[in-house]
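> no sequence on this one, just coordinates:
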């Protein structure tokens, strides 16, 4: 991970229980489609198994200069973690620390964290009934209140949803189900990444032809 680098673009959250294939293979395919940031969840696994899985995923990401972030305070032999809203406080000292947030009060508690996720933007199959959903307007309000860059999380599955989050000010979108469940993780990642890039760098607005030129035509 390069110094000062923060998560952006399409950030993949893992969930082997809903993945369309072996977790490392699904992640590798998403990385082939443009994903450069992966958050390893799988908190129910024993630490030794998570450490091994983290090593496998770091190797996949290393080939493209990507970064693995580990959910929870234990970086599993790495240097990037993503913490839950509940704690720990103060956050541990690592090269990269993120925190899950859901409202202004949680954002206000941030201290040395480098970024935050804000959720849920939309209803999500991963956590049905979790919310209520913020919607794009609610996301925009929290982004404006946040002292750190924000990743939009929760039910972000389509190019239009990605673009809307970017227009609201999100530095990136955190995606679980749309990539984990995808029959074609590479194609899905490429489509969502393209939508992010196009939203960040919109094409030039065509200039209006002069009146004389229009009349000549």
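Nice, I can see it. Source: prediction; values computed, not measured.

> please count neighbours and contacts with C-alpha atoms only from this point.
Will do.

> next SSE downstream of the stretch of helix or strand residue 57 belongs to?
If you go by DSSP states H and E, residue 57 is part of helix 47-62. Sequence order places strand 67-71 as the next helix or strand after helix 47-62, per DSSP H and E.

> ok, and what's touching that next one?
1, 36-41, 43, 54, 57-58, 61, 75-76, 79-84 (CA atoms under 8 Å, 6 or more residues apart in numbering).

> and stretch 109-119, by the same measure?
Taking CA under 8 Å, 6+ apart as the rule, stretch 109-119 contacts 6-7, 90-91, 96-103, 107, 131, 133-134, 139, 142, 147-154, 174.

> give the buried subset of the residues you listed as a ChimeraX selection command.
The buried residues among the contacts of stretch 109-119 can be selected in ChimeraX (16 or more other CA atoms under 10 Å) with this line:
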select :6,7,91,96,97,98,99,100,101,102,103,107,133,134,139,142,147,148,149,150,151,152,153,154,174
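
> thinking again about what came up before, may I see the buried residues of the helix holding residue 57?
Those would be 50-51, 53-55, 57-61, for helix 47-62 by 16+ other CA under 10 Å.

> mind picking the two most distant members of these?
Using CA to CA, the buried residues of helix 47-62 span at most 16.2 Å, a distance reached by 50 and 61.

> another structure for you, compare them:
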């Protein structure tokens, strides 16, 4: 599997229902890749949550992405923060959070399968990361990187612009955590942009 075109990012503090229920609703709406970010959870709780999410994703051949490499179950895709070291044993798929040309260059040199590039737009979830890139920032940075997923404040109406600017897809947290049915809007926007 290559880089996902839509990556749902978890944040149980924003979820209006238990996270497995939110992910199940997102999968029902068309999500096929979920990044279990919630890195503050103790290892056993996080592993149990991952098992619950895998039970939702496996029937649709979905992808579970573990935030960070520490504690990742064997054979699980991982998404590294900008500061995380690259794992000694390469997982099957590796993404990395990026906010600059230098971080994207590092991800490319490491052979990452994708990089998230943020923030696309101002977002309450990640204050202090900025300024917002917008489509001009994406267009300037995306070509020299592994496949880029625009992250941070991306709404369904932004998808076509993100792809036109060179992004391979989008990663979304807040809107999906609050209303997982919105995944259908992102899936439709990705399909429309691909046909153009």
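Looks like it arrived, so ask away. These figures come from a predicted structure and were not determined experimentally.

> and the TM-score between these chains?
Scored against TM-score structural alignment, normalised by the length of structure 2, the superposed chains reach a TM-score of 0.93; 193 aligned residues with a CA RMSD of 1.4 Å.

> coming back round to it: drop anything exposed from the contacts of strand 67-71 of structure 1.
36-41, 54, 57-58, 61, 75-76, 79-83.

> among those residues, which are in helices?
54, 57-58, 61 (DSSP state H).

> and these, which is closest to residue 166 of structure 1?
For those, the nearest to residue 166 of structure 1 is residue 61 (24.0 Å; CA to CA).

> residue in structure 2 matching the closest one?
Mapped onto structure 2 by TM-score structural alignment, residue 61 of structure 1 lines up with residue 57.

> correct me, but its match touches residue 28?
No. Using CA atoms under 8 Å, residue 57 of structure 2 makes no contact with residue 28, being 10.0 Å away.

> using the three-state scheme, assign the nearest residue to residue 74 of structure 2 once chain neighbours are set aside.
Nearest residue to residue 74 of structure 2, sequence neighbours excluded (CA to CA, 6 or more residues apart in numbering): residue 91, at 7.8 Å. Using DSSP: H, G, I helix; E, B strand; the rest coil, the structure places residue 91 of structure 2 in coil.

> burial of the counterpart of residue 91 of structure 2 in structure 1, as a residue count?
With TM-score structural alignment as the criterion, residue 91 of structure 2 lines up with residue 94 in structure 1. Around residue 94 of structure 1 sit 15 other residues, with neighbours defined as other CA atoms under 10 Å.

> next up, the contacts around the residue mapped onto residue 161 of structure 2 from structure 1.
The pairwise alignment with structure 1 assigns residue 161 of structure 2 to residue 164, based on TM-score structural alignment. By CA under 8 Å, 6+ apart, residue 164 of structure 1 lies in contact with residue 136.

> one step back: with distance to residue 25 of structure 1 as extra columns, can I get the buried residues of helix 47-62 of structure 1 in a markdown table?
Listed next are the buried residues of helix 47-62 of structure 1 as a markdown table, based on distance: CA to CA, whole Å:
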| residue | distance to residue 25 of structure 1 |
| --- | --- |
| 50 | 16 |
| 51 | 17 |
| 53 | 12 |
| 54 | 13 |
| 55 | 14 |
| 57 | 9 |
| 58 | 13 |
| 59 | 12 |
| 60 | 9 |
| 61 | 12 |
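
> closest one of these to residue 193 of structure 1?
residue 61 (16.1 Å).

> state the distance from that closest one to residue 137 of structure 1.
Residue 61 of structure 1 sits 34 Å away from residue 137 of structure 1, going by CA to CA, to the nearest Å.

> over to residue 180 of structure 1?
27 Å.
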